[in-house]
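Novice: Give me coordinates for this.
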Amino acid sequence: MIIFRYLTREILITMSAVAGVLLLVIMGSRFIRYFTNAAEGDIPASILGTLMLYHLPGFLELILPLAFFLGILLAYGQLYLNSEITVLVACGISPNRLLQVTMLPTLLVTVLVASCSLWLTSSGARHNEILLEEQQSRLDFSSLAPGRFQEFGDGRTAYIEGLNDKQTRMQEVFISERQRREDDTPQTVVTRARSGYQTVDKETGSRFLVLAEGERYSVEPGLAQAERLEFDTYAVRLSRATEMSELDDAEYATTAELIASDDPEAQAQLQWRISLPLMVPILTLLALPLSKVNPRQGRFAKLLPAIFLHISYLSLLLAALDAIGRGALSATIGMWPIHLGYLVLGWWLARRSQLGGMR
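Specialist: Just a heads-up that it's a prediction; the model follows:
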């Protein structure tokens, strides 16, 4: 029991360190992308945390198998360098027993990856897509930066000098938009107002921008004439009430919906979701013999070949995902030969390691 706790702790600590570094890099890259969009006014900064949170399962389902694979390699590699594996063998710990001990943390990681791939990732992706679509379908004051010209749909460009303390009313508003006259000729309409606020018609559900104390000009570059309209209150319709578009992509479907569907893309996505947790025990079988290193070589001697092995495994699965989705590969065959091939490779490496001795 003491040996089991010791080995499990070494694997999980190393895996957590690797996963933390990888997660920081990947989430940092995605956060920078969203932060750039927020700085440009495409999305409000207030939803950045929510977007990143719902992206987390999608990151973890890819990071955890690799982190666990490297965790076994580094943890057991250190045990070989310190001759601790030699001591364990002398105490009667066989290769099969070592594999059994490793299988409990393997089961834990498999359950975590399965929870992400079969449930949390699709739910989070769907939530983010709906959230972004809602932001694109309406003008949100939190996404408008005072002192900047920003586009907000339908060819409109807006500029505001500032917002009040409650972020509910705009001050010194400028709006430029392209419209067409009754004879279908284009014109540029420029509207300036002292203030403005948003409102929604309860009957129709349409969203309006209500401007107060301003002028509206209809001009056409190159012509020496313009139409001018002064107003106390003027409402600009920003969007009509529309239903949220259906998210039919297999990426957003639940696992139950994928099982019930015969569509090639749905079958490809289903096999991909099953493949991610299935990778974990197969990678464990591969990692055990690869972690055996000579003290003169160092613990990182087999790390690079092992990483290339993982990359090849994942690349073949991605290629199969694309082929099944396009109908070029039968879903009946699917990704299973790839898993079988690497399972046989892991069994062969483990058998070869046992014949050569754990020491």
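Novice: contacts and neighbour counts: CA atoms only from here.
Specialist: Fine.
Novice: OK, contacts around residue 56?
Specialist: Listed by C-alpha atoms under 8 Å, 6 or more residues apart in numbering, the contact set of residue 56 reads residue 121.
Novice: Residue 216 - that's part of a strand, no?
Specialist: Yes: assigned with DSSP: H, G, I helix; E, B strand; the rest coil, residue 216 falls within a strand.
Novice: please give me the structure for this one as well, since I'd like to look at both together:
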Amino acid sequence: MILDRYILRLWLGPFMGGLILVMGVLLLGRALKLLGTVSDSGQAWALIAELLVLTMPYFLLLTVPMAFFLSMQNTISALQQNSEMDALRASGISYTRIFRSFFGLVIALWLALTYTSMVLLPQGQLGFNNILTKIYAMKGVITFSPQRFTQGFDGVTVYVDGEDEQGTYHGVILEDHRDGVSVIYTAESARFVMIGNYLELKMQRGVRLEGQADDQRMLTFDDYVVSIPVSDGNWQKRVSSEHVTMMTVVELWQAMNKSGKADAVAEWNRRILLPTTVLVLFFFALPLSITQKRSGKAGSLIAGIALLVVIYNVQLMLHRQVSQGAFPGWTMWASQIAMMWLGIFSWKRAEQGHMPKVFSRVGDWLYWLHQAIQHRVAHRWEKKS
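Specialist: Below is the predicted model of the structure:
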């Protein structure tokens, strides 16, 4: 128990510091982005604070696994650099026993993150979108958040990739299913203008698709205008069933089983798999840290960051492919299971003292890179002085 408490004390400080730092940076970036949206409101800062609280579940799903993994690496590296690890191993204590306390901790984090992903995340998405709806209504204009599906109109869904300084949207997708037939518009750019009780979508250089399969008709255009009646200038309050990212667990399960839509399948798998990232990273912490003794904490940190980049980019790529129907949903599981198996295998090899050669080679390469950077920095300082 004394060893467990000592290990946890070494881990807790870097974990809390890293979590607060990364969360602070993410929240600051989001606050600056929201400031332009709510700056016209008399309650701007109160609205920003509320919006930031609602985005925290998503940020926690990203930052907690990172902070846990990097702080665990820091703990292992500290034990190695101070030769405490060598003393413990010489006493016949296994790595699994040394880091026994982390096993219970990672299970607790996984359960907490699963609750966050399945319950708090969709609640936050719904609340976030409803507050933005109120803001747009108070401003008397309608705007669209980049890279978000806007469904504030009856029968119309709008997606924009970005907006320039002149207020022109780029990468626009519009789905109009007011008449019971889905009509999809894609345009390079568009401007959305309120004229009385109508919103006019003036699109440039795009394609209009109507119908399905053999009955589908396509029309290319240079300019096209779609008018949408907005009776009182206000958007209706959004409900969770409007989009998969806002659906409750029950609603999402029903949508996935009844319609089998690709976006519902992708969202269901994403919510389950995101929390398991902390389990995957846990098993990689030991093998990536004990092979970096020559390069110290810097080598371990570089290797850890590289792994984080790989894991999160693979997850993002597969989620996009599944949501577009290009890949089946099980591919998201296959990737996560493969990474988990590799992590467990590497931990077992580390326990036996037989790490794969690729880990030692990565360690040597990081050591060389670390030394080269230090040498170059020192050489430049000598020239300046």
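Novice: Count the residues that sit near the aligned residue in the first structure for residue 303 of the second structure.
Specialist: Taking TM-score structural alignment, the alignment pairs residue 303 of the second structure with residue 305 from the first structure. Per other C-alpha atoms under 10 Å, the neighbour tally for residue 305 of the first structure reads 12.
Novice: same thing with the one 3 residues further on?
Specialist: Residues lying near residue 308 of the first structure (other C-alpha under 10 Å) number 11.
Novice: what about it, distance to residue 302 of the first structure?
Specialist: Computed as C-alpha to C-alpha, to the nearest Å, the residue 308 of the first structure to residue 302 of the first structure distance reads 10 Å.
Novice: same deal with residue 34 of the first structure?
Specialist: Distance of residue 34 of the first structure to residue 302 of the first structure, given as C-alpha to C-alpha: 37 Å.
Novice: Same check on residue 41 of the first structure?
Specialist: 47 Å.
Novice: Residue 209 of the first structure too?
Specialist: Per C-alpha to C-alpha, residue 209 of the first structure is found 63 Å from residue 302 of the first structure.
Novice: and what of residue 99 of the first structure?
Specialist: According to C-alpha to C-alpha, residue 99 of the first structure and residue 302 of the first structure sit 19 Å apart.
Novice: The two: which is more packed in?
Specialist: Counted by other C-alpha under 10 Å, residue 99 of the first structure and residue 302 do not tie: residue 302 has more neighbours, with 18 against 15.
Novice: and the closest residue to the more buried one other than its chain neighbours, what does it touch?
Specialist: The shortest distance from residue 302 of the first structure to any non-neighbouring residue, by C-alpha to C-alpha, 6 or more residues apart in numbering, is to residue 290 (6.5 Å). The contact partners of residue 290 of the first structure, by C-alpha under 8 Å, 6+ apart, come to 73, 302, 306, 349.
Novice: which of these lies closest to residue 153 of the first structure?
Specialist: Set against residue 153 of the first structure, the nearest of the contacts of residue 290 of the first structure by C-alpha to C-alpha is residue 306 (49.3 Å).
Novice: Which of the helices or strands spans the closest one?
Specialist: According to DSSP states H and E, residue 306 of the first structure maps onto helix 303-326.
Novice: And residue 237 of the second structure, by the same measure?
Specialist: Per DSSP H and E: residue 237 of the second structure is located in neither a helix nor a strand.
Novice: Show me what it aligns to in the first structure.
Specialist: Match for residue 237 of the second structure (TM-score structural alignment): residue 244.
Novice: and the gap between its match and residue 120 of the first structure?
Specialist: 22 Å.
Novice: for residue 18 of the second structure, helix, strand, or coil?
Specialist: Secondary structure, three-state DSSP: residue 18 of the second structure is helix.
Novice: give the contact list for it.
Specialist: Each residue near residue 18 of the second structure by C-alpha under 8 Å, 6+ apart is listed here: 67, 71.
Novice: now for it: what does it line up with in the first structure?
Specialist: Using TM-score structural alignment, the partner of residue 18 of the second structure in the first structure is residue 18.
Novice: distance of the residue nearest to residue 302 of the first structure from residue 323 of the first structure?
Specialist: Residue 290 of the first structure sits 31 Å away from residue 323 of the first structure when distances are taken as C-alpha to C-alpha.
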